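# A predicted structure for the sequence below; I have some questions about it.
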Amino acid sequence: MSSPIKLADHFHGERCAISFELFPPKTEAGMKLLETNVERLKAFEPSFFTCTYGAGGSTQSRTLDVVERVRQMTGLPVASHLTCVGSTVAELRDYLAEARRRGAEYIVALRGDPPKGSESFQAVEGGLRYGNELVELIRESFPDQFGIAVAGYPEVHQEAPDAQTDLDNLKRKVDAGADIVVTQLFYDNDDFYRFRDACVAAGIEVPIVPGILPVTNFKQAQRIAGMCKARIPDDMAAAMNENDDADYQFKVGVDHARVQTIDLIENGVPGIHYYVLNKSDAAAQMLDGLSLGAPSS
């Protein structure tokens, strides 16, 4: 039996590696639709998929259902998200053991957002406070069993007092054992390039992978920007404001993400992580004809 591909190794090839993020559907019909879209996305030769994990662990079992199903369907590595929210160290270890048993090879390790109604993050008794502590736990409890991705914020995490503090927090996560950094979504590549330069200056040497969301309407873009503090460029806002026709707005959003993708490739990113919201139409149009993904065997 061959050894699993290490997470960072996906980003050392000649081609720009890509990956897709999914979320756990709430219904069986949603799972069937997810499977259809995964089959379509697989044609773009991603290196792996990831699946999110609901606030407070609310979708733990469904997350692992997706991990297991996508692993069976595609034969590709699948990463489970994992947060510190609402879980003790013992519960985190139990989740990790079950994730490994069900085929997860990678973990996206996150502190997590404060529970709904809370203004700040509070660790439960016996739990963890910071993302770097979660990375340390994984490395100590499951040595060499998981690849680990952590989150970076080109426009600064909304709770960080300044960019330097945010960068120091990221460095702690990498020093604890993270293999790659995947960024929060952004709409202006210059924000990513400034962030990448700052990471290099701080001594962060793991691959920095940009995260892109192909938005399909302006209301969606505004809502997401408000949630994660992402700036919408003036030209994108102006174009989407010209016409509220659904097809027009879809095209503007997809075209913007395609331009972002091409520019990122030309500027030497090792890979791109796409937040596809369990859909494939936008990703398929955005990636059509581009030389991305794993090389064909």
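Yep, that arrived. Numbering: from 1, shown residues only.
# switch to C-alpha atoms for all contacts and neighbour counts from now on
Fine.
# could you pull out the buried residues of the longest helix seen in the chain?
In terms of residue count, the longest helix belonging to the chain (DSSP state H) is helix 246-266. For helix 246-266, a neighbour-count test (16 or more other Cα atoms under 10 Å) marks 249-258, 260-261, 264-265 as buried.
# can you check stretch 206-220 too?
Of all the residues in stretch 206-220, those buried under the rule 16+ other Cα under 10 Å are 206-218.
# do the same with stretch 88-97
Of the residues in stretch 88-97, those buried by neighbour count under the rule 16+ other Cα under 10 Å are Thr88, Val89, Leu92, Arg93, Tyr95, Leu96.
# hmm, the second one is touching Gly126, no?
It refers to Val89. Yes - judged on Cα atoms under 8 Å, Val89 makes contact with Gly126 at a distance of 6.1 Å.
# what ranges does the stretch 151-297 of the chain have for its strands?
Assignment of strands within the stretch 151-297 of the chain using DSSP state E, counting those that start in this stretch yields the ranges 180-185, 208-212, 271-275.
# structure B:
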Amino acid sequence: MKVIDKIHKAEQEGRPFWSFEYFPPKTAQGVQNLYDRMERMQRYGPEFIDVTWGAGGSSAELTTEIVATAQSVYGLETMMHLTCTNMPVQEIDDALEKAKNCGCQNILALRGDPPKGQETWESCKEGFEHAIDLVRYIRKKYGDYFCIAVAGHPEGHIDNPDKDADLQYLKDKVDAGADLVVTQLFFDIDMFTAFYKKARAIGINVPILPGVFPIQNYTGLKRVISFNDNFVPQKIWDELEVIKDDDTAVKEYGINLAVEFIKKFREIGINGFHLYTFNLERSSRIILERLNLVAPLEAVKPLPWNQCLTSKRAKENVRPIFWKNRTKSYLQRTETWDEFPNGRWGDSRSPAFGELDGWGINLKYPVDQCIKMWGYPTCIDDIAQTFARYCKGQIAGIPWSAQQLDPETDIIRQRLAAINLLGYLTINSQPAVNGVRSSDKIYGWGPRNGYVFQKAYLEFFVSPDKLNELIDKISGNPQVTYYAVNKRGDFRTNTQNDEPNAVTWGVFPGKEIAQPTIVEGVAFMAWKDEAFELWNRWARIYDRESDSARLILDVCSNWYLINIVHNDFQDENGIWRLFDLEIDGEISRKLMQSNGISR
């Protein structure tokens, strides 16, 4: 969707809106950390995010990759920066096509900074001289497909001391086809107000989003203003002087200053603002909290999983639960599908998952961090302790999930830790939910005034002996269905047919019942290859002949992957009773041991 359409909608509804800016990190781990942060910050409800383009096109490839991932994996409406610096027309065409192919319809057209080591800006051969040339080119070649934003300079451009002339250049960019203006950061609110009023007076009628930079530390502020020689009022310097050596106090000052600015924007009729996050999360979150800004839940979470914003998957409304914690691999496995859902989960479905090779499986953490989290296991209890520690939030991830458990698992967190200590190594779960309001902050999703439901679900690895014991218990409970499989493909189930089993659904006014999350046999068999391969990846961080590698490979070769659905969603404890006979006596002892408590 075009950002300008989202802004117009927010303006029509009379509600405030905001956006976040990120830059491409320099390391692979930094990129992974940024993705984790973007996913968390999605919950704060930005209308869109934008991703910067490194000076001289230095981060061009990574920028387009981050844009594509944000659109497809995290469902974030994204605006891609695009500069003229070191960018001949052919490379601009390539960048625009990549943006279009991944569903990005928003471009921030900039002249750009000089390349590294070059003091003055010069156009490259077969490139553009000014941002307006880029705006005109995009409009001529793509018509109205892209929303085009341009930069505004409240203090005037550093290369143009004539502020009035610079403002006229901004109007020329708007007249050439720009849809909105995003300003550079500033620290003088009166200067911005004067700029805004002059812009309106000369006929710049498109939305103007003020760029807000929450000050993080004293030296960081000095570095930031050195880029464009920004003016900082003496009052701010004086107030910072007292606390400049206390980073915590400076951050608090920066948050309060940003809140003050945003309140003043409202006084002059500006409902939206753009936060320069510098890839940091805390200040942005606190600013929104102190302003009591909460995005409508149906906008943040229209489905229980992040909806892909590529045009090809625009109608996708059903996914298997197995890839809940590994969305990117699911998207890559299904990228060749022509339509969604296209009967994939009905009678005409096809096992069209892509091959395991070609899209890659990884642990998402460097080896030293993996070892720090998971140690050197030498027995099953060591592995169980690692899984339990993850469930209790004591380590950041496990191979099957690189992020912390969702808030909805808080009510079952201790039980998850408990059954892991008993040898049921959990990798996916959800609690039973019976008719919670769709506006609920933890479980809610979809349109307002609806109700959402969930069946209790558990997925875990289990030894063959424990699997047999568990299946005996399941056989006496008609409400429980399961699929189990080992690495070799030996398959067991108690389902009477191969129809999809909806485990999440919602009932909303004036709509059919939505069933966006399912358990399904074909999908489970495709997922099992990835699930078992992650054991191999874990083993590879150790010496091949070590006890740790041997233990992990033994689990991979001999244990089963099983998923269990308790179909009575009104019975919130039903799934746990399958483990009660063991939990009653053993549970407290093992939990106390895992917490370092002895009797």
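Yep, that arrived. For clarity, every value in this text was computed on a predicted model and none was experimentally measured.
# report the TM-score for the pair.
The TM-score (TM-score structural alignment, normalised by the length of structure 1) is 0.94; 294 aligned residues with a Cα RMSD of 1.6 Å.
# on that earlier part again, so what angle separates the directions of the longest helix of structure 1 and strand 208-212?
Inter-element angle recorded for helix 246-266 of structure 1 and strand 208-212: 170 degrees (by axes from the mean of the first three to the mean of the last three Cα atoms, to 10 degrees).
# dump the residue contacts of Phe491 of structure 2.
Phe491 of structure 2 sits next to Tyr483, Ala484, Val485 when contact means Cα atoms under 8 Å, 6 or more residues apart in numbering.
# separate out the buried members of those residues.
Tyr483, Ala484, Val485.
# quickly find the element holding Pro24 of structure 1.
For Pro24 of structure 1, there is no enclosing helix or strand under DSSP states H and E.
# now which residue in structure 2 aligns to it?
Applying TM-score structural alignment, one finds that Pro24 of structure 1 aligns to Pro24 in structure 2.
# tabulate the buried ones among the contacts of Phe491 of structure 2 in CSV, adding columns for secondary structure and distance to Asp166 of structure 2.
What follows is the buried ones among the contacts of Phe491 of structure 2, written out as CSV (DSSP: H, G, I helix; E, B strand; the rest coil; distance: Cα to Cα, whole Å):
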residue, secondary structure, distance to Asp166 of structure 2
Tyr483, strand, 66
Ala484, strand, 67
Val485, strand, 66
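# from these, pick the one nearest Leu467 of structure 2.
Leu467 of structure 2 has its nearest neighbour among the buried ones among the contacts of Phe491 of structure 2 in Ala484, at 8.6 Å by Cα to Cα.
# any idea what the closest one aligns with in structure 1?
With the correspondence set by TM-score structural alignment, Ala484 of structure 2 falls in a gap relative to structure 1.
# rewinding a little: wait, the match of Pro24 of structure 1 sits on Val51?
Yes - the criterion here is Cα under 8 Å, and Pro24 of structure 2 meets it with Val51 at 7.3 Å.
# now do the contacts for the nearest residue to Arg285 of structure 2 once chain neighbours are set aside.
Computed as Cα to Cα, 6 or more residues apart in numbering, the closest residue to Arg285 of structure 2 that is not its neighbour in sequence is Tyr44, at 7.1 Å. When the contact criterion is Cα under 8 Å, 6+ apart, the partners of Tyr44 of structure 2 are Arg285, Leu288, Val294, Ala295, Val300.
# the last one against Glu39, yeah?
I take that to be Val300 of structure 2. No - between Val300 of structure 2 and Glu39 there is no contact, the gap being 11.3 Å when judged by Cα under 8 Å.
# circling back: can I get the strands of the stretch 151-297 of structure 1 in TSV with distance to Met236 of structure 1?
As requested, those are exported to TSV (distance: least, Cα to Cα, whole Å):
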stretch	distance to Met236 of structure 1
strand 180-185	15
strand 208-212	15
strand 271-275	18
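# which among those strands is found nearest to Phe121 of structure 1?
Nearest to Phe121 of structure 1 among the strands of the stretch 151-297 of structure 1 is strand 180-185 (18.7 Å), distances taken as Cα to Cα.
# how many degrees apart are the closest one and strand 271-275 in direction?
Note on geometry: by the same axes, to 10 degrees, strand 180-185 of structure 1 and strand 271-275 are set 50 degrees apart in direction.
# give me the mean distance between strand 180-185 of structure 1 and structure 2.
If you overlay the two and look at strand 180-185 of structure 1, the average distance to its match in structure 2 is 0.4 Å (mean Cα distance after the TM-score superposition for structure 1).
# that strand - contacts with which helices or strands?
When contacts are defined as 3 or more Cα pairs under 8 Å, 6 or more residues apart in numbering; DSSP states H and E, strand 180-185 of structure 1 sits against strand 147-152, strand 208-212.
# in a markdown table: these, plus distance to Glu140 of structure 1.
As requested, these are exported to a markdown table (distance: least, Cα to Cα, whole Å):
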| stretch | distance to Glu140 of structure 1 |
| --- | --- |
| strand 147-152 | 13 |
| strand 208-212 | 24 |
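# out of the ones you listed, which is closest to Asn169 of structure 1?
Taking Cα to Cα as the criterion, strand 147-152 is the member of those that comes nearest to Asn169 of structure 1, at 9.4 Å.
# average offset between the closest one and structure 2?
Once the two are superposed, strand 147-152 of structure 1 sits an average of 0.4 Å from its aligned residues in structure 2 (mean Cα distance after the TM-score superposition for structure 1).
# list the helices and strands that strand packs on?
With 3+ Cα pairs under 8 Å, 6+ apart as the test, strand 147-152 of structure 1 has strand 106-110, helix 163-175, strand 180-185 packed against it.
# if you set the cut-off to 7 Å instead, what comes out?
Under the contact definition 3 or more Cα pairs under 7 Å, 6 or more residues apart in numbering; DSSP states H and E, strand 147-152 of structure 1 sits against strand 106-110, strand 180-185.
# would you turn the ones you listed into TSV with distance to Gly75 of structure 1 and mean neighbour count?
Listed next are these as TSV, based on distance: least, Cα to Cα, whole Å; neighbours: other Cα atoms under 10 Å:
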stretch	distance to Gly75 of structure 1	mean neighbour count
strand 106-110	14	24
strand 180-185	22	23
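# using a markdown table, lay out these together with distance to Lys32 of structure 1.
Listed next are those as a markdown table, based on distance: least, Cα to Cα, whole Å:
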| stretch | distance to Lys32 of structure 1 |
| --- | --- |
| strand 106-110 | 24 |
| strand 180-185 | 27 |
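# what range in structure 1 does stretch 564-582 of structure 2 sit on?
Alignment note (TM-score structural alignment): stretch 564-582 of structure 2 is unmatched in structure 1.
# quick check: Leu277 of structure 1 vs Phe48 of structure 1, distance?
Look at Leu277 of structure 1 and Phe48 of structure 1: by Cα to Cα, to the nearest Å, they are 16 Å apart.
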